[in-house]
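**Q** How does the following fold in three dimensions:
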Amino acid sequence: MTDLVPIRRALISVSDKTGLLEFGRFLAGRGVEILSTGGTARALREAGVPVKDVSEHTGFPEILDGRVKTLVPQVHGGLLGRRDLPEHGAQMQQHGIAPIDLVVVNLYPFEATVAGGAGFEDCIENIDIGGPAMIRSAAKNHAHVVVLTEPAQLAEVQAELEAEGGTRLATRRRLAAAAYARTAAYDAAISGWFAGQLGEEFPPRLAMAGVLRQGLRYGENPHQQAAFYTDGSDRPGIATARQAQGKELSYNNLNDTDAAFECVAEFDRPAIVIVKHANPCGVAVDGSLAAAWDRALLCDPVSAFGGIVAANRVLDAAAAEKITAIFTEVVVAPDADEAARAIFARKKNLRLLLTGGVPDPAAPGRVFKSVSGGFLAQSRDAGRVTEAGLKVVTQRAPTAAELADLLFAFRVCKHVKSNAIVYAKGLATVGIGAGQMNRVESSRIAAWKSEAAAKAASLPEPLARGSVVASDAFFPFADGLETAAAAGATAVIQPGGSMRDNEVIAAADKAGLAMVFTGMRHFRH
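**A** Presented below is the predicted three-dimensional model:
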């Protein structure tokens, strides 16, 4: 393959015209013949750049309202013809096909059209056909043709042309790979939109695409490679976050911060969530973030050290002072006022992420998990239990205060790894048991943590005394509930549905507990 390829003829057709005029003037100054169409040609001409219409070059007019203008042999032959094969050269000469050495194409703004809420017909008209075809042709023949699909690539190629007099094979190969990635992402967006129009959440073929947000030093462990990709969604969260300060984010930082922010979004009043290893270790709702912090930290101050903190309000100075009193890896919130930012700035390694909003926990979406040979896909757990959906199954109904705590605890439970048990009191967690192989062990761990937290705070009795308890799934036996009762819980919220529900209900009645069934579980494996 030839390494250095000069540029004699270029085809430019772009919807995003960023950098177009400067690049056009540069090419024209080097004597490059520029072919173009429509608005691109008009913009270049108005800037004084000599342009030849593609229809003049091909001898074939634009037809069908511009749907067909570059889908002709004179264009694709010029892109696909191999310069190193004499028979290709002979056929091109026979049919009057001139080689094209550079293609600059970015596509009709289909994704932006969909995001703007356009109707079906407008979306269809913004599906580019000729653009992807030219991109793919040029990329296939990258041995002889360079293809640019993003405005940011223009300056890079210009610099190489100035320095080398042509494009290098390594550059052309890398840009060809980027070109195929762009058309693949474009097709994924179209197929995803079509599936949505047809009401197919899980179509027979599922195409996905991501845009590299940042490379990461490593994955969960130093011997693993990792990167962070965004999917183009504007849902507030880690993908929309701006890092205001702090060290580089790690894979585990991002994973844990996402878990914390999704949990804190469940609450309407000021709330704080502290997460360690993707599990909440303290959650509280109160009149201010500072007050919520104190009560969230009380739940498990040991685990909170080196944890992730999420807030669902703009961070203020009072909250910032409290949060920075212990070592914290990441703080994430919709925003932070100037006083809070100044306080966080004292901790130069602390990572402060500002997302610009709070995600809607009820919004539809999909989540994925890789498995050997494929991946699992499911809708996001947007389920939310309300008072109206509860069924009292015990002789005693919960009090108003218990009911508020039960609903709070069940929302937290949704974000704790299964088997999950959450004790809560006064809209704050007081004991959390996560990720055990059986539910009774989660109950015991949560109770033990409530005792340890009380001892650390020099309180006279375990935090779980007078609390309520939430379980993410049904109690298969009465032992988990009996453990909760022994820890001091007075009311229970659980999905119900066990073959031994009657046994569990009887145990609750015997202990004087109020219990409600939700009919909805929240497994999080």
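
**Q** switch to C-alpha atoms for all contacts and neighbour counts from now on
**A** OK.

**Q** Which helix runs longest in the chain?
**A** helix 169-197 (DSSP state H).

**Q** quick one: buried residues of that one?
**A** The neighbour-count check on helix 169-197 (16 or more other C-alpha atoms under 10 Å) flags 169, 171-173, 175-176, 178-195 as buried.

**Q** For residue 310, what is the enclosing helix or strand?
**A** Element membership for residue 310 (DSSP states H and E) is strand 307-311.

**Q** With residue 214 instead?
**A** Counting by DSSP H and E, residue 214 is part of strand 211-216.

**Q** tell me the angle of that strand relative to helix 169-197?
**A** 120 degrees (axes from the mean of the first three to the mean of the last three C-alpha atoms, to 10 degrees).

**Q** thinking again about what came up before, show me what the longest helix of the chain is packed against.
**A** helix 110-115, helix 130-140, strand 146-148 (3 or more C-alpha pairs under 8 Å, 6 or more residues apart in numbering; DSSP states H and E).

**Q** of all these, which lies closest to residue 336?
**A** Comparing the helices and strands packed on helix 169-197 against residue 336 with C-alpha to C-alpha, the closest turns out to be helix 110-115 (28.1 Å).

**Q** got the buried residues for the closest one?
**A** Those would be 110-111, 113-114, for helix 110-115 by 16+ other C-alpha under 10 Å.

**Q** Which other helices and strands does whatever helix or strand comes next after the strand holding residue 310 contact?
**A** Using DSSP H and E, the helix or strand that follows strand 307-311 in sequence is helix 317-323. If you count contacts as 3+ C-alpha pairs under 8 Å, 6+ apart, helix 317-323 packs onto helix 289-299, helix 338-344.

**Q** element containing residue 432, please.
**A** Using DSSP H and E, residue 432 falls in strand 429-433.

**Q** Tell me which residues are up against that strand.
**A** 280-284, 296, 298-300, 409, 419-424, 441-450, 463-464, 467 (C-alpha atoms under 8 Å, 6 or more residues apart in numbering).

**Q** quick check: angle from it to helix 289-299?
**A** 40 degrees.

**Q** List the buried residues in strand 429-433.
**A** Quick answer for strand 429-433 (16+ other C-alpha under 10 Å): 429-433.

**Q** following it, which helix or strand comes up?
**A** helix 439-456.

**Q** before we go on, could you also do this sequence so I can check it against the first one:
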Amino acid sequence: MPVDLRRITRALLSVSDKTGLVELAKALAALGVELVSTGGTRKALAEAGLAVRDIADVTGFPEMMDGRLKTLHPKVHGGLLAIRENPEHEAAMLAHDIPQIDLLVVNLYPFEATLAKGAPFETCVENIDIGGPAMIRAAAKNHDDVAVLVEPADYDGFLAELSANSGAATLATRRRLAQKAYARTAAYDAAISNWLAGALGEATPPWRAIGGHLSEPMRYGENPHQSAGFYLTGEKRFGVATARQAQGKQLSYNNINDTDAAYELVAEFDPARTAAVAIIKHSNPCGVAEGASLAEAYRKALRCDSVSAFGGIVALNRKLDAEAAREIVKIFTEVIIAPEADEEAVSIIAAKKNLRLLLAGGLPDPRAAGLGFRSVAGGFLAQSRDNSVVDDLTLSVVTKRAPTEKELADLKFAFRVAKHVKSNAIVYARDLATVGVGAGQMSRVDSSRTAAFKAEEAAREAGVRESFAVGSVVASDAFFPFPDGLLAAASAGATAVIQPGGSVNDKDVIAAADEAGLAMVLTGVRHFRH
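**A** Okay, the predicted model is just below:
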């Protein structure tokens, strides 16, 4: 049976991140723990006046090959793996002069940080730790007898336990630390393997690993009976993961999911060209618009569906200013996310204490490559990010009438939005603003009708007799399989259409567009989002 309390008599410390190192080592030394260390860690401890034994004195083998070889030695791994009170193991340790190691303190070479900086291939390779993961796994396997610390965040709690137990660690703590240790090496190896797969151009490697570090536990998941946590993968992409929460209560699972959808959408609009605002509800846009200012864009976006916008998420592609902040706080909003905010805007938002304000530090690049994952029973799906941008596409006019310059601008706007609407997706737009959005319907014609209904409702709320769909353009995320969806848009008052094309019935759809006097362009690119 495992022993509950194991006294720490010898510790091996070898860390890349030296945060809290000296304080930890001093506390261990005060408890009578012998310190053994390597390279830069040993130097830092010695400079702090601590008595520390060089690992080379233990192994009888010098550090070599630019530090690649220093801890991969039987006297290190034997000290970590030996089962205490096992006669055979004890005899082997005695025969080969292997000192037992009761505590391992290791954090790994900063591979993920090196990769995030865009370092050259060779530099990334040199930041792949070998000895560290090997020692961590050895100590974690033998957690009945050995404790392992893999990040500075655990130092204080561990020291408190040692102080409370006369220098001993409990079995429960050793097992908890072992679980974290294996998860850390797994996430580390996942980052390396995914990087190599990308470097080799392997879209579907035989094994695919996912790893992440807990950012925060959620109160619950999509529903109160579901548990959840927010994990960071280390990908360098501006958004919720990089955001500083300037104010407001804790984000929920649904808040994070919706905010990510909102920010990815608004990033489609270049802030150097235009101000843009996206309002999201349940991962779907209920209003998106461009404007000369954020305030103007917000008012235009809100007009599309002010009912759904209540309790929604607002994403902006520029620094939040006071004028926009005053507009946004007029109705109940769950989250605002922007690259940054000025002081006056922050003070205005502060009056709404529950309103979360997230400052992401930048916009995600809609053209950047990346991976997305979705769980299924017994596995998961992995796919490359949809990084197709309408500005990069060749648009083909297939109708007798070509779109006007104004229609073309609205068509491109609408297709940007349709990319982020759940399929089947139909988006009506006019004057660089959505006027009706149909999302997630089982048939495309139903999405067309839903979007037209929304446009009528928005006009009625604004006190306008004619539907906002009249004079609009319409975007479809995928081809029209039959003319009915397109004709529904024409009946609503749309004058031009943008869609991928590719249906076996394209000729019939084009003929129907010509008969209705519509201009239509094809993109050749589909944007399903399920």
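
**Q** TM-score for the pair, please.
**A** Superposed pair, TM-score by TM-score structural alignment, normalised by the length of the first structure: 0.98. Supporting alignment: 525 aligned residues with a C-alpha RMSD of 1.3 Å.

**Q** residues in contact with residue 492 of the first structure?
**A** Here residue 492 of the first structure is in contact with 406, 468-471, 513-516 (criterion: C-alpha under 8 Å, 6+ apart).

**Q** Go through the residues you listed and flag which are in helices.
**A** residue 406.

**Q** Just give me the residue closest to the centre of the second structure.
**A** residue 241 (5.3 Å; C-alpha atoms, centre = their mean).

**Q** To which residue of the first structure is that residue aligned?
**A** Aligning on TM-score structural alignment places residue 241 of the second structure opposite residue 239 in the first structure.

**Q** How many residues are close by the nearest residue to its match once chain neighbours are set aside?
**A** With C-alpha to C-alpha, 6 or more residues apart in numbering as the criterion, residue 239 of the first structure has its nearest non-adjacent residue at 6.0 Å, and that residue is residue 230. Neighbour count of residue 230 of the first structure, defined by other C-alpha atoms under 10 Å: 15.

**Q** who are the neighbours in contact with the equivalent of residue 230 of the first structure over in the second structure?
**A** Taking TM-score structural alignment, residue 230 of the first structure has residue 232 as its aligned residue in the second structure. The contact partners of residue 232 of the second structure, taken as C-alpha under 8 Å, 6+ apart, are 212-215, 241.

**Q** Reformat those residues as TSV; add distance to residue 485 of the second structure.
**A** Output for those, formatted as TSV (distance: C-alpha to C-alpha, whole Å):
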residue	distance to residue 485 of the second structure
212	43
213	45
214	45
215	44
241	38
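
**Q** Which of these are buried? Put it as a PyMOL command.
**A** Selection of buried members from the contacts of residue 232 of the second structure for PyMOL, criterion 16+ other C-alpha under 10 Å:
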select buried, resi 212+241
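
**Q** quick one: the strands in the stretch 1-150 of the second structure?
**A** For the stretch 1-150 of the second structure, strands defined by DSSP state E, counting those that start in this stretch occupy the ranges 5-7, 10-15, 34-37, 53-54, 103-107, 147-149.

**Q** Need the winner for burial among those strands.
**A** Mean neighbour count (mean count of other C-alpha atoms under 10 Å) peaks for strand 147-149 among the strands of the stretch 1-150 of the second structure, with a mean of 29.

**Q** Past it, which element shows up next along the chain?
**A** helix 155-164.

**Q** Residue range in the first structure corresponding to that following helix, please.
**A** Counting by TM-score structural alignment, helix 155-164 of the second structure corresponds to residues 154-163.

**Q** With the second structure overlaid, how far apart is that stretch on average?
**A** Mean deviation of stretch 154-163 of the first structure from its aligned counterpart in the second structure after superposition (mean C-alpha distance after the TM-score superposition for the first structure): 1.6 Å.

**Q** buried residues in that stretch?
**A** 154, 157-158, 161.

**Q** Same list, those residues, but as JSON lines with distance to residue 273 of the first structure please.
**A** Listed next are these as JSON lines, based on distance: C-alpha to C-alpha, whole Å:
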{"residue": "154", "distance to residue 273 of the first structure": "45"}
{"residue": "157", "distance to residue 273 of the first structure": "48"}
{"residue": "158", "distance to residue 273 of the first structure": "49"}
{"residue": "161", "distance to residue 273 of the first structure": "53"}
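
**Q** Closest one to residue 354 of the first structure out of those residues, please.
**A** Taking C-alpha to C-alpha as the measure, residue 154 is the one of those closest to residue 354 of the first structure, at 31.6 Å.

**Q** can you tell me which residues contact the closest one?
**A** 19, 23, 148.

**Q** Relative to residue 122 of the first structure, how far out is it?
**A** Distance of residue 154 of the first structure to residue 122 of the first structure, computed by C-alpha to C-alpha, to the nearest Å: 29 Å.

**Q** how close does the match of residue 241 of the second structure get to residue 228 of the first structure?
**A** 9 Å.

**Q** Just to confirm, what residue in the second structure is aligned with residue 257 of the first structure?
**A** In the second structure, residue 257 of the first structure lands on residue 259 (TM-score structural alignment).
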